[in-house]
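> coordinates for the following, if possible.
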Amino acid sequence: MHMRAASLLLLILFQSFIPQKAAGQEAKLLNTFQVKEAKQAVAVDKTHFYVINNSTIRKYEKVSGKLVAEWDGTSEGIKHLNSGVVIRGRLYCANSNYPEIPMTSAVEIFDVQSMNHIGNHSFGIAQHGSLTWIDQKDGFWYIGFAHYAGKESSEGKDVRWTTLVKYNLDWQQQEAWVFPRKIIELFTPKSNSGGAWGADNVLYCTGHDREEVYALKIPRSGYTLEYIRTIPAPIQGQGIAIDVSVKGKTILYGINRAQNTVTVSEIEGENPR
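Below you'll find the predicted structure:
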């Protein structure tokens, strides 16, 4: 009996470290838009969504899905825009030289009315890795820096070096965290591709391919983000956005590369805590 009890205890402890899909919580599909260029990421504001694909950004009406403007940075040497976020009329895009080494990164800034490129903040050879996503919360920048496995690794650093960094508005680092081990395993061999803060103070992150979102939060102590749960979603990893113009709901914009679609879904069920 003692051996059975001990075995049961070990099984319970082992399962507690495995990320579980939350029963009763999912990203319910609300709408899809057919967009040929939906390969990297999507950003969103009150009236439009913005499809980001390496060197281009295309602006679409949220209601009709009509293309209304576009920007092409090929002639400016832009090769790998990863994701973006709209804040007070400006679109901030994560820009990197992936898969080149050494990793270099910058934030590219656009006016969403004119779709003109209006600014840049360069990290140069980024201390933390390859910039994949950016968001702002409570007057601070939160930025995801990726590392990769295999031939895409840099200076012997693999996916475990993937980092979330907090900056003030003058780009001075404040804090940094790593991702939980089991989430790193799900990211591998690629990395953390997307991230966005929900109004519920939950950080929603994605990998490169999986049809799911990881709910995380800042830990009360230590240096590892706290895993809450895994939420199935109608996406295939990559850059995501939370529509903050919709109050009282968590509306997720993402992309499905295989189907060339932008997806709109609502994360329903028990709020992560």
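> for the rest of this, base every contact and every neighbour count on C-alpha atoms.
Noted.
> ok, the spatially most central residue of the chain - contacts?
Among the residues of the chain, the one closest to the centroid is residue 194, at 1.4 Å (CA atoms, centre = their mean). By CA atoms under 8 Å, 6 or more residues apart in numbering, residue 194 lies in contact with 83, 132-133, 144, 205-207, 237-240.
> can you do 6 Å?
133, 205-206, 238-240 (CA atoms under 6 Å, 6 or more residues apart in numbering).
> and for comparison, fold this next one:
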Amino acid sequence: MKLTPLLCAILPGIAMGSMATAQPAEAPSPAPAPVTLRLTAPEAHQGAASDGRFIYAIDNDRIGKYRIATGERVAQWQGERRLFPHMNSCTVVGRELVCAASNYPVVPQTSAVEFFDTGTLRHLRTVSLGFGPGSLTALDRHDNAWWAVFANYAGKGGEPGRDTRYTLLVRMDDQFRQVAAWTFPPEILARFTPYSCSGASWSADGRLYVTGHDRPEMYELAVPEAGSTLELRRTVSIATPGQAIDWDPVQPDRLWSIDRARNAIIASRIAP
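Below is the predicted model:
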């Protein structure tokens, strides 16, 4: 068949269109875990922690205590910014709210553990860790030990010669002395960069979950049988963009996180 000039002009476009439609489409992101509760809290800027009845909203230098059943704020604490420049995450241990704190974004990086009374939010004491392998961003109690994340950054708050790859999970004894430490998997570090790990919490069934600073994702990690790099088990989509997290001690499938842009505490139901 003799092709007319018009067909000659049209056919390449048709061929290109056929090739374009033949390209595989990018797989859609999985739906985030369902949200079961939202509470408004002006302190919800760094993270949240729960004792089952109350939820504690964490900011750099202030904490708000809210009744889960009603959303009512029942206590508030405000610290001096000079002394509390950056509290990032907390967890409830007994009658104490235990918080990871640092001097971020100042360098050299220093860190401390701050203790508060859960009833009144009165500040009880400080354990100063001084210089460490990074900036303390997360702390949890599991298997009779403290589990701490020391974050490192590829930009603001990072120290020369150390970037996100130097982020470390450290198991500590009751005196906050290092017992063991692990690095994070490369595929998770790539998701963290240029920031780092912001949240870490052990679930009731003994699984470790961590979050970054800006992605709506949570990663289940496992301590390896050998070696020094944590193993990625699964990635869970969540409704909030990173920051510190905490598992509810009463409802094992309830995860607490924050939406800092909306000053909101979010409860999500996570499938096992």
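> let's see if you can find the most crowded of the contacts of residue 194 of structure 1.
residue 239 (33 neighbours; other CA atoms under 10 Å).
> thinking again about what came up before, which one of the contacts of residue 194 of structure 1 is nearest residue 163 of structure 1?
Residue 163 of structure 1 lies nearest to residue 133 out of these, by CA to CA, at 11.1 Å.
> the equivalent of that closest one over in structure 2 and residue 71 of structure 2, how far apart?
Using TM-score structural alignment, the partner of residue 133 of structure 1 in structure 2 is residue 138. The gap separating residue 138 of structure 2 from residue 71 of structure 2 is 25 Å, by CA to CA, to the nearest Å.
> which residue ranges form the helices in the stretch 51-200 of structure 1?
Remark: helices assigned in the stretch 51-200 of structure 1 by DSSP state H, counting those that start in this stretch are 181-187.
> show me the strands in it, by range?
56-61, 67-72, 81-87, 90-96, 104-111, 116-125, 130-137, 140-146, 163-167, 173-178, 194-197 (DSSP state E, counting those that start in this stretch).
> matching residues in structure 2 for the helix or strand just after the last one?
Later in the chain than strand 194-197 of structure 1, the nearest helix or strand by DSSP states H and E is strand 203-206. On structure 2, the counterpart of strand 203-206 of structure 1 by TM-score structural alignment is residues 208-211.
> with structure 1 superposed, average distance for that stretch?
Its matched residues in structure 1 lie on average 0.5 Å from stretch 208-211 of structure 2 after superposition (mean CA distance after the TM-score superposition for structure 1).
> give me the residues contacting that stretch.
Outside stretch 208-211 of structure 2, the residues touching it (CA under 6 Å, 6+ apart) are 197-202, 218-221, 242.
> what do you get for stretch 221-234 of structure 2?
So stretch 221-234 of structure 2 is in contact with 182-185, 208, 219-220, going by CA under 6 Å, 6+ apart.
> emit the PyMOL select command for whichever of these are buried.
Burial among the contacts of stretch 221-234 of structure 2 is assessed by 16 or more other CA atoms under 10 Å; the matching PyMOL selection reads:
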select buried, resi 182+183+184+208+219+220
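> got JSON lines for the contacts of stretch 221-234 of structure 2, with distance to residue 62 of structure 2 too?
What follows is the contacts of stretch 221-234 of structure 2, written out as JSON lines (distance: CA to CA, whole Å):
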{"residue": "182", "distance to residue 62 of structure 2": "31"}
{"residue": "183", "distance to residue 62 of structure 2": "31"}
{"residue": "184", "distance to residue 62 of structure 2": "30"}
{"residue": "185", "distance to residue 62 of structure 2": "33"}
{"residue": "208", "distance to residue 62 of structure 2": "27"}
{"residue": "219", "distance to residue 62 of structure 2": "28"}
{"residue": "220", "distance to residue 62 of structure 2": "29"}
